[in-house]
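Trainee: 3D model of this:
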Amino acid sequence: MSVIHAPGVRESSALFRDISAEDEEQQPAEIESLCMNCYHNGLTRLLLTRVPFFKEIIVSSFTCDSCGWSNTEIQSAGRIQEQGVQYSLSVRNKQDVNREVIKTDYAKVQIPELDFEIPACSQKGALTTIEGIIERTIVGLQQEQSLRRAENESIAAKVDEFIIKLQRLKDGEDQFTFIIDDPSGNSFVENPFAPQKDEALLVTRYKRTPEQDVLLGLESSSASQKQEEKPMPTSEELRDEVLQFPTNCPECNVPAKTNMKLVQIPHFKEVIIMATNCDSCGHRTNEVKSGGAIEPLGTRITLHITDLSDLTRDVLKSETCGISVPELEFELGMGALGGKFTTLEGLLKDIKDLVVDKNPFTLGDSSSSDRREKLEDFGRKIDQILEGHLKAHFILDDPAGNSYLQNVYAPEEDPEMKVEKYERTFEQNEDLGLNDMKTEGYEEKA
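Mentor: Below you'll find the predicted structure:
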């Protein structure tokens, strides 16, 4: 087996450290820069830090001794996710208006009922609520009203009518749909019923378009064209090779290495496994991509967990696969957790980590005691399953048919596992991008 090495990456200490008043090494970097008010030189201070239960941020502060002008700004330095995300919430009352929202710079906000949209990159990222986003819009519209009345009274009157409509939405008097679409995948809308599914909230993860990749700075249009012209290696060429390429650690953002290998899973199919190990903070992660096409039928796998040995079964969860545990009234939509090749025990621990330990809306001073108690109870039930004290049904539902749960009796049937094939719905085909594909009716022209 040969190993292909990419250019080396340097080892470094963590770029983003937890914010702390006692950390003497956490000092801002100072850069002399031009003041845009008086055009003399001022001083910019940059602090790279991590906010607990949120993400990495860059705090920048500029001061000018010549004119006294100052400016402070916060920018997200978080890792761009593999997929974009869209949250669609049916807002029905004042409680829904008070839901917390994490909105990044790249997120687009829409309210279809008012034909209202806040374009991407038009506002800075913020941790706020739906009410806060609407209030910020109202304040922005009211600032220019005196000028509009002087120039065009009819336009000012229409803006007044629109402000009244926004005010009714903010007060919870009218129902509406709140949509936040973020190609970076780093925006969130609170689910107050977690870990249970919120029937009013629809979460859709999607593959970014080339235009969205350019917006995020992931690649230029010319680089995208060159990449398309380069032929992809075949599976035979990749079968005995480990590809290695530089990346950044998702935990501390220090340069690291990712290994990629094509693997044949017995009684299933080929998959691509990617693993990242960080020498700086010790963080390890792995991700799985399907090496084959989307299957003609979806697959639903149900396992009755009756013994601790069931937790050692291998699990391949593709990025299109959803998870549910009826005994816990728990459902995890497709796209969450990404693709994974692990054991059932490891997947349950990842679910607990995602829902309980790293949930930004259920930790910290702003979370309610009832919500914390509900999440802690969910975590205890996960522990009971892991310890063998609670029997449960574990369900993998993959519309693409690319997920797998080990059958320890293979090639015979497993008495505790049920595998069902089903026809996908129109909505599932839409999520997989199949409805717009046309693969028949093409004729070769002479």
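Trainee: can we go C-alpha only for contacts and neighbour counts from here?
Mentor: OK.
Trainee: and the strands in the stretch 1-150 of the chain, which stretches?
Mentor: For the stretch 1-150 of the chain, applying DSSP state E, counting those that start in this stretch gives strands covering 2-4, 17-18, 29-34, 41-50, 56-63, 70-76, 84-91, 100-103, 108-111, 116-118, 126-129.
Trainee: now the other sequence, so there's something to compare against:
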Amino acid sequence: MSVISEENVRGGSVFKDISADDEDWQPTEIESLCMNCYQNGTTRLLLTKIPFFKEIIVSSFSCANCSWSNTEIQSAGRIQEQGVCYTLKVRTKQDLNREVVKADCATTRIPELDFEIPPFTQKGSLSTIEGLLDRAVAGLEQDQAVRRATDPEVAEKIDEFIQKLRKLKEVENEFTLVIEDPSGNSFVENPVAPQKDEALTVSLFKRTIQQDKQLGLRADDDSDEEPAGNDLDTMRNEVLVFDTNCPECNAPASTNMKLVQIPHFKEVIIMATNCDSCGHRTNEVKSGGATEELGTKITLNITDSSDMTRDVLKSETCSVMIPELEFELGMAALGGKFTTLEGLLKDIKDLIVAKNPFVCGDSGTTDRVQKLNEFGAVLDKVIAGEMNVHIILDDPAGNSYLQNVYAPEPDPELITEKYTRSFEQNEELGLNDMKTEGYQEEN
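Mentor: Model prediction:
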């Protein structure tokens, strides 16, 4: 029986890349009860990494007495700060081939059929849109034989609904697939990356207290009242430190947080995480103020490599566009960043080329990988100042910033526009349902 050694834990991560060459890394074997014959069988646990789930636990049970076996995959990655919702308009049969990572806590809906798969009713899976439909059909068919004998009317209605689900695979009419995951660990493939996917909408949302309890982030008997905030004067003068887990190796780490005043802009919150186990470092920026009354659109004409040293604050609600490259990065990607223009472009390159989960391993086709590598080479030219392009930061919340190197004088290559948000943008920011007046009269 092999075990996870202390040396592996101290080495930084107990999660290893799958490799046929690593003979020393063996599954952990545990004697456990067989739920089929109630005699002892063997469970094998393998802690590893795959491109989609980062860290996973693969468990395989087998019983030598009755030959029953079972395999399960569980995500061992951290729960993200915000939930994510993917809304896909399925218009062609090609859309059925999109790869999907669905966490076990995600809710799947097809509004046109009034169909919903509640959270925690299915195990996490890596599949396609067609695979999700087939899995839903298989789940509905599972007990049909018993239903036909005990309740024929219900069985007949389920048969009719199963036919509707199967008909969706013909894509005779457009339908909508919604995957809402409060853990933020589900994904839907964008097959036209790095271009914007017109059929796919990605939005982030703040978890409710009930969702926090379902994910185990709050105790079931925890009060529904939000904790009181820290004193702002204390936060301005001190660096706050709190415990967290490393996003790469999941080892215990610490996050530093501080309020910083950006010249000629506003106050922001900078959070930096350093991991002593694997050396991973990351930083994220949150706006320290309220949502502005108007959105902000910043356009910079990059004319020289010196522009790469400009400071950039990209909030989590800001999208990035490069018209000359027909490229658009949605506001749900990268999160908040306080870096230089060069750093932002390198992060974009890493996101769509090096860290793109849908081009790793067997999932990446040759044409797609070549296309993204060519796009990465073009970004390298922009960073080196060999190619002049325009970069646009569009933030409907008005909390993003690009340094004016001529401040307080106007910058001839920088255009900042204020605009009124659309209803859809207010909806994404959660402002349409926000009521701040009239409470006195109602009470």
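Trainee: one step back: wait, which of the strands of the stretch 1-150 of the first structure is closest to L396 of the first structure?
Mentor: The closest of those to L396 of the first structure is strand 84-91. By CA to CA, the value is 21.1 Å.
Trainee: in the closest one, what's buried?
Mentor: For strand 84-91 of the first structure, the buried set under the neighbour-count rule, 16 or more other CA atoms under 10 Å, comprises G84, V85, Q86, Y87, S88, L89, V91.
Trainee: turn the strands of the stretch 1-150 of the first structure into TSV, columns for distance to S187 of the first structure.
Mentor: Below are those laid out as TSV (distance: least, CA to CA, whole Å):
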stretch	distance to S187 of the first structure
strand 2-4	36
strand 17-18	21
strand 29-34	28
strand 41-50	17
strand 56-63	14
strand 70-76	11
strand 84-91	8
strand 100-103	5
strand 108-111	10
strand 116-118	14
strand 126-129	9
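Trainee: which one of the ones you listed lies nearest to K226 of the first structure?
Mentor: Shortest distance between K226 of the first structure and the strands of the stretch 1-150 of the first structure, using CA to CA, is found for strand 2-4: 21.7 Å.
Trainee: span of stretch 56-76 of the first structure from start to end?
Mentor: Start-to-end span of stretch 56-76 of the first structure (CA to CA, to the nearest Å) is 6 Å.
Trainee: re the thing from before, could you dump the buried residues of strand 84-91 of the first structure to CSV with distance to I323 of the first structure?
Mentor: Converted to CSV, the buried residues of strand 84-91 of the first structure look like this (distance: CA to CA, whole Å):
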residue, distance to I323 of the first structure
G84, 20
V85, 18
Q86, 19
Y87, 19
S88, 20
L89, 21
V91, 26
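Trainee: on that earlier part again, do you know which of the strands of the stretch 1-150 of the first structure lies nearest A256 of the first structure?
Mentor: Of all these, strand 2-4 sits nearest to A256 of the first structure, with 15.5 Å by CA to CA.
Trainee: could you give the separation of that closest one from the chain centroid?
Mentor: 32 Å (CA atoms, centre = their mean, to the nearest Å).
Trainee: what comes up buried for that strand?
Mentor: By neighbour count with 16+ other CA under 10 Å, strand 2-4 of the first structure contains no buried residues.
Trainee: and for stretch 310-329 of the second structure?
Mentor: 311-321, 327-329.
Trainee: hang on, the earlier thing: report the two of the buried residues of strand 84-91 of the first structure separated the most.
Mentor: Checking these with CA to CA, the most distant pair is G84 and V91, at 22.3 Å.
Trainee: which element, helix or strand, includes the nearest residue to K286 of the second structure once chain neighbours are set aside?
Mentor: In this structure, K286 of the second structure finds its nearest non-sequential neighbour in I269, 5.0 Å apart by CA to CA, 6 or more residues apart in numbering. I269 of the second structure is located in strand 267-274, with elements delineated by DSSP states H and E.
Trainee: the following helix or strand past that strand vs the first structure, mean deviation?
Mentor: For strand 267-274 of the second structure, the following helix or strand on the C-terminal side (DSSP H and E) is strand 281-287. Strand 281-287 of the second structure differs from its equivalent in the first structure by a mean of 0.6 Å after superposition (mean CA distance after the TM-score superposition for the first structure).
Trainee: tell me what strand 281-287 of the second structure is packed against?
Mentor: Applying 3 or more CA pairs under 8 Å, 6 or more residues apart in numbering; DSSP states H and E, we find strand 281-287 of the second structure packed against strand 267-274, strand 337-340.
Trainee: which bit of the first structure covers the helix or strand following that strand?
Mentor: On the C-terminal side of strand 281-287 of the second structure, the closest following helix or strand by DSSP H and E is strand 295-301. Aligned using TM-score structural alignment, strand 295-301 of the second structure spans residues 298-304 in the first structure.
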